[in-house]
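*Asks:* I would like to see how this sequence folds:
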Amino acid sequence: MSAVNRFLGDSPLRVLVKLIVISFLVGIVMSVMGWSPYDVIYGARDFVLHVYYMGFDAFGRFIDYFVVGAIIVVPAFFIIRLLSYRRG
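*Replies:* Predicted coordinates:
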């Protein structure tokens, strides 16, 4: 078995025939659904952008929660430290 056959999983001619048949069937299904290759590309792009923006939105919410918590925790920490310093 040659390196090309090992890489492709079969002989190059058989792989080419399989790819042609599958491409034709996928083309038929996409045509019936009213999809174009651009719809698939734009859909993938929009999905990536949506995940990207959600990630930064989540990071922004994390920062908001951190600041709100710090407004309470940091002064409380200093008050507790000052009270324990006076006792010791």
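*Asks:* CA atoms for contacts and neighbours, from now on please.
*Replies:* OK.
*Asks:* longest helix in the protein, by residue count?
*Replies:* helix 37-87 (DSSP state H).
*Asks:* roughly how far is it from the heart of the chain?
*Replies:* Chain-centre distance of helix 37-87: 18 Å, with C-alpha atoms, centre = their mean, to the nearest Å.
*Asks:* helices or strands next to it in the packing?
*Replies:* With contacts defined as 3 or more C-alpha pairs under 8 Å, 6 or more residues apart in numbering; DSSP states H and E, helix 37-87 has no packing partner among the helices and strands.
*Asks:* next, the angle from the helix or strand hosting Met30 to helix 37-87.
*Replies:* According to DSSP states H and E, Met30 maps onto helix 12-33. For the pair helix 12-33 and helix 37-87, the angle between their directions (axes from the mean of the first three to the mean of the last three C-alpha atoms, to 10 degrees) equals 80 degrees.
*Asks:* neighbours around Ala70, how many?
*Replies:* As a burial measure, the neighbour count of Ala70 was computed by other C-alpha atoms under 10 Å and equals 13.
*Asks:* now show me the structure for the sequence below, then we'll compare the two:
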Amino acid sequence: MIFRRDGEPGRMRYGSAGLTRVFGGSPIGVLARLALLCVIVGLVLDQLDLDAFEIFRWASHLVRDAIANSADLLRLIGRYFLIGAVVVVPIWILLRVFRIGSGR
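*Replies:* Got it, this is the predicted structure:
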């Protein structure tokens, strides 16, 4: 017997609880809904004259451009970090030395 959170006995469930948790419901039901959704989306994309491979190519170019631009951004942030560290770290070290010397 399976108990719900409130302690009341619940109905018996068939199948693996792990698969139900992963799929968010009955695996067969979820797969059936996904298949129906795929057909509907495919129909809409076909009516809009969009090619799935073209969408995939566009997404891959988008990811490639994002990675290339992020490298430039990281290089710029790293440069600002080093410029700031030249000023901030020595001041921080001096403040730590003066705090130790003051007996705190």
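*Asks:* kindly provide the TM-score of these chains.
*Replies:* The TM-score (TM-score structural alignment, normalised by the length of structure 1) is 0.58; 65 aligned residues with a C-alpha RMSD of 2.4 Å.
*Asks:* coming back round to it: contacts for the helix holding Met30 of structure 1?
*Replies:* Contacting residues not belonging to helix 12-33 of structure 1 are listed as Val4, Asn5, Leu8, Gly9, Ser36 [C-alpha atoms under 8 Å, 6 or more residues apart in numbering].
*Asks:* export the residues you listed to CSV and tack on secondary structure?
*Replies:* Formatted as CSV, the entries for those read as follows, by DSSP: H, G, I helix; E, B strand; the rest coil:
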residue, secondary structure
Val4, helix
Asn5, helix
Leu8, helix
Gly9, coil
Ser36, coil
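*Asks:* quick one: contacts for the spatially most central residue of structure 1?
*Replies:* Nearest to the centroid of the C-alpha atoms of structure 1, with distances taken as C-alpha atoms, centre = their mean, sits Val51, at 5.3 Å. Applying C-alpha under 8 Å, 6+ apart, one finds that Val51 of structure 1 lies in contact with no residue.
*Asks:* return the residue of structure 2 aligned against it.
*Replies:* Per TM-score structural alignment, the equivalent position to Val51 of structure 1 in structure 2 is Ala66.
*Asks:* same check, this time on Ile41 of structure 1
*Replies:* Alignment note: Ile41 of structure 1 maps to Phe56 in structure 2; criterion TM-score structural alignment.
*Asks:* burial measure for its match, as a count.
*Replies:* Phe56 of structure 2 has 11 neighbours, counted by other C-alpha under 10 Å.
*Asks:* kindly report the same for Gly27 of structure 1.
*Replies:* Residues lying near Gly27 of structure 1 (other C-alpha under 10 Å) number 15.
*Asks:* equivalent analysis for the one 5 residues further on, please.
*Replies:* Counted by other C-alpha under 10 Å, the residues lying close to Val32 of structure 1 total 9.
*Asks:* can you check Ser23 of structure 1 too?
*Replies:* By other C-alpha under 10 Å, the residues close to Ser23 of structure 1 number 12.
*Asks:* swap in Val15 of structure 1?
*Replies:* 14.
*Asks:* and it? What does it align with in structure 2?
*Replies:* Counting by TM-score structural alignment, Val15 of structure 1 lines up with Val30 in structure 2.
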